[in-house]
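Trainee: heads up, no residue letters with this:
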């Protein structure tokens, strides 16, 4: 039995199949994403979605979908599926699906009378190309396949509609055509490995609707351009490959490339392997730089997300060299930032006050995975530079006070991971002494001090100064954040304290170095368990706190109000589980294993074999937001790695 196989009963039930999405990336920013029945439900969906740096910094949908038609004895059976106004679906090709399996590569099996046809998709790594292999498993008479491409040539943020400016011209290439709808875009090459006939029959498919955009309160209607169709005969047992890319493919090499790419895929035959495959999809190598995207399908490389995700997406799957490769790009960006030079890369939000501290945390995980000596040799100077940059008050919004705590102004601008805004104002205006910023600060002081104590006299003196500062920070942290109820205040600004119970206090228990005593840690863990824990993550706000809003639904403004006001976040659960293991050690393993069951269930839901951005904070804890989120995948992998120490 395949780990990720879906039978006919589920596939033909659109209430079950349409919410399930499939994502494949090329590790260079391009991707293929749709539902498991190949019906696009988002404007971000498409067979070939690629960055076009000549136009902007967004991804662009070139090939939206490909409708296949099986022809026998003059009868046509269209396997495509699109939604139109009034909840109308056409051509309803999903009724021919007998099985969908994506354990290794996505493979759909269709049955049309006596015809059994399989479709397998490969998104080629480091190339803007998708390959689709069709195999006629069984047929009792002559069979023809027709392929009708639906083109968009537009940003993922926009829609296309019928217009007189679209270029209808095309040129023939080997076993196919190339075309480009608008200036500035690359040419799209569509080819088959076998000689075929292309029939020029330009037409606009009008009024295609995307249900996920409707749910989110956005415009949801577009027209797609069809230049014509390809027809090719296929025999029983024969396989045919369709290629779509921005360069001409060698039709003689298509099978070899398909098989070579398929052989390199890790089967998604377990919870860990699903997450490992998902981890690989966030890597983005462009222009000699190595980034980690924050999520799919709409996120870019955000500095905080990158550093929080980096250990889990690399070290937790035993890919130390990948950590170092990403860190090489990140280190250059950090050094440029602290020296007030242009970043010269596509890393965003590096100026947020907690980002450099998360970078230190990520490097700390590298030291734990390799050795302190190796870590110091590679990143010792960077660690020292970051600490001195903060200590000397050079950060625009990170101020070290005499009590050893860091102060940041977040009244008018969202400055932490709780970054939802309405009319450019933060929904959760966290300002002053922020709990996780100072948890990160204390942990960083102790970690860097311990590393520098192994150096020369100058480094030892520097380490001593950090230890002294850490002592002051520890006492002030307890005085400022720990309240009489035994949990930590989320932020303190000299005004009446905000008593809301939020998950950011869990970092202080999870980090390797903490200013708290064991009994204080346990009390915080107990309160977190009681008020914030769900099967899908930690709530961003306790149901007992004012403003609790657990359901991330509706138009943008309503979703922004709920984003950090009660929704559940799996990456926070990762730190919670690490905190739990720090306190309970071996006796806590069975509890952690039970918590992970809730995430293994997600491998067959939402985005198959990945974890979405967030979940509603109340039952049934429905997945919401981006279909695949880097921090969530990373922290679950990080916990799985920690569990290995106890087996």
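Mentor: Noted; the coordinates are in hand. Here the structure is a predicted model, which is why all the values come from computation and not from measurement.

Trainee: going forward, measure contacts between C-alpha atoms and count neighbours the same way
Mentor: Noted.

Trainee: identify the residues contacting residue 173.
Mentor: By Cα atoms under 8 Å, 6 or more residues apart in numbering, the residues touching residue 173 are 191, 248.

Trainee: tell me the spacing between it and residue 23.
Mentor: With distances taken as Cα to Cα, to the nearest Å, residue 173 is found 29 Å from residue 23.

Trainee: contact partners for the residue most central in space within the chain?
Mentor: With distances taken as Cα atoms, centre = their mean, the residue of the chain nearest its centroid is residue 295 (2.4 Å). Residue 295 is in contact with 282, 613, 626-630, counting by Cα under 8 Å, 6+ apart.

Trainee: below is structure B, check it against A:
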């Protein structure tokens, strides 16, 4: 893509499949604390740390020096501003920048993160005459938790350790060592650079200044060779990749050839999917979003429906994920998330377990369509997990989650957030949704319907729940569903706020809970009040709690998170329900493709390049916010794409 001022802070992402990643902006300016070249997971996919934050890159010519990197400092000082020489940028097959040095000379900078390795490979090549050209690269190191910021201190060890073919640094004893291989001279010149300013952190009301250490500078003569720099954690990348003994340029060539072939075979869509799939123990999981989320249960099960179940090539990955999570069932619940540090999962989610059952059902159905089966023992494990969940909810489990006498699921207690609308600041739960939330009933009834395929007792539960649902939730006067009934566990009370959660009961899941006329009325109401080009609003305009923008400090943002803010992932269930309401004809699919899919495809080039954002402002121009790379947003985009084919 060509670069302009509106797009030069769009973000790119490279991931290692272990939880680590490299990321930054097209311009090269780090705007987040998470932007880094070497960010690795010490206990995949968790305990992530930043080791190499960035680099200064300067091209030397007979006519003078030309920086091609960008740094941003306290006081809004951009120095150097190498981005002004940026001619074009592409993420194919990996992030590649073209810098115009003169009419005759272009420097091409490229980098990639090899699959399965905690490292990054970089190359600078010359297009045009090389005579008199040289290159300097100064790395900036920290050694910190990826959520934290780094400041100058006397404990940082900038000593350069030299070994055959590589250099290394050990900034702190409890951090991984940093290894570098390059076809360059390295000149030791330890120093501190102070006051890097991260504008995205400032906009989010967070600490925004950082100090970084540099151990020195790499020097290349670009006549006659290109420049190569390989950075990795714990060991040299040549050893990690099985290329021990190779020079930096030959090691780069070996891993680049392998990586290029893999990406070309997979294609861009599969490569984007791969960025969210991570190793956890002997199994696999899904990173909810980059740059700050880990693997969350709810997000994993929603996301894998699109990431994995829309392609026969990825069914085995979905199966591995489902098997891994089957081992985590406790009292009928699956974890909401695994923490960044420590092994104790958090179980504060009423919907994660039910989404898990939906994912199992759709995985079984997808395998059946492809005439593939599961080993008997694995089927038994998954169905045992389903039964354990349904038994736990029927009998009652944590946080007041239980099946009530009407066959529906009641949940919640003060101070705990249990649904996907889970914003909490201190002791303040912004949207507590205590009682019987509408989407929980839709998920519960779909789960019972699946279990009813092999268990007669579940069919009896299903009939009771289905009969209760329409009677209690349907708002005939307004033609839509209440968001919560028996609100705050008070029989007969309702929360009639108009939210998107009702779409799951009106065709946004495999089984609709309403008749065709009521489904159509819900879809029309949601379309009229909540639909935007890239997702659904989380609350209708006009409600006293409606927030038009998702901006400001943490408390202000969380107050808006589910109070109007647009969520792209909700476009998936909406389109599913919309197509059912319009008969699923070819004409309906064609209309849906143009109206709903095309704006999402345009968004792929607007924020996190090749990805779909977490959220957006409720009001035009619906500026993307939150994580620029969100798993369930991209997964639902793929589901929509499959629906409208």
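Mentor: Received, thanks. Fair warning: this is a prediction, and the values are worked out from it, not measured in the lab.

Trainee: any idea what the TM-score comes out to?
Mentor: Once superposed, the chains reach a TM-score of 0.91 (TM-score structural alignment, normalised by the length of structure 2), with 614 aligned residues with a Cα RMSD of 2.4 Å.

Trainee: how about the residue nearest to the centre of structure 1, what's its match in structure 2?
Mentor: In structure 2, residue 295 of structure 1 lines up with residue 289, judged by TM-score structural alignment.

Trainee: re earlier: narrow the contacts of residue 295 of structure 1 to those in strands?
Mentor: 628-629 (DSSP state E).

Trainee: tell me the one among the contacts of residue 295 of structure 1 nearest to residue 306 of structure 1.
Mentor: Checking these against residue 306 of structure 1 with Cα to Cα, the nearest one is residue 630 at 8.1 Å.

Trainee: which residue ranges of the stretch 201-350 of structure 2 form helices?
Mentor: 237-240, 248-266, 268-276, 297-307, 315-326 (DSSP state H, counting those that start in this stretch).

Trainee: closest one to residue 511 of structure 2 among these?
Mentor: With Cα to Cα as the criterion, residue 511 of structure 2 lies closest to helix 297-307 of these, at 15.5 Å.

Trainee: so which bits of stretch 453-469 of structure 2 are buried?
Mentor: Residues of stretch 453-469 of structure 2 classed as buried: 458-459, 461-462, 465-466, 469 (neighbour count, 16 or more other Cα atoms under 10 Å).

Trainee: same check on stretch 284-294 of structure 2?
Mentor: Buried residues in stretch 284-294 of structure 2, counted by 16+ other Cα under 10 Å: 284-294.

Trainee: run the chain-centre distance for that stretch.
Mentor: In terms of Cα atoms, centre = their mean, to the nearest Å, the centre of stretch 284-294 of structure 2 is found 5 Å from the chain centre.

Trainee: ends of it, how far apart?
Mentor: 13 Å.

Trainee: state the distance from the residue nearest to the match of residue 295 of structure 1 when sequence neighbours are not counted to residue 432 of structure 2.
Mentor: The shortest distance from residue 289 of structure 2 to any residue other than its chain neighbours is 4.2 Å, reached at residue 630 (Cα to Cα, 6 or more residues apart in numbering). Note on residue 630 of structure 2: its distance to residue 432 of structure 2, by Cα to Cα, is 24 Å.

Trainee: looking at these two, which is more packed in?
Mentor: residue 630 (26 against 20; other Cα atoms under 10 Å).

Trainee: what about the strands in the stretch 401-550 of structure 1?
Mentor: Secondary structure of the stretch 401-550 of structure 1 (DSSP state E, counting those that start in this stretch): strands at 406-408, 421-422, 425-426, 432-434, 491-492, 533-534, 537-539.

Trainee: now those as a markdown table including distance to residue 395 of structure 1 and mean neighbour count?
Mentor: What follows is those, written out as a markdown table (distance: least, Cα to Cα, whole Å; neighbours: other Cα atoms under 10 Å):
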| stretch | distance to residue 395 of structure 1 | mean neighbour count |
| --- | --- | --- |
| strand 406-408 | 10 | 23 |
| strand 421-422 | 23 | 15 |
| strand 425-426 | 21 | 18 |
| strand 432-434 | 15 | 23 |
| strand 491-492 | 19 | 22 |
| strand 533-534 | 35 | 23 |
| strand 537-539 | 31 | 30 |
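
Trainee: done for today, thanks.
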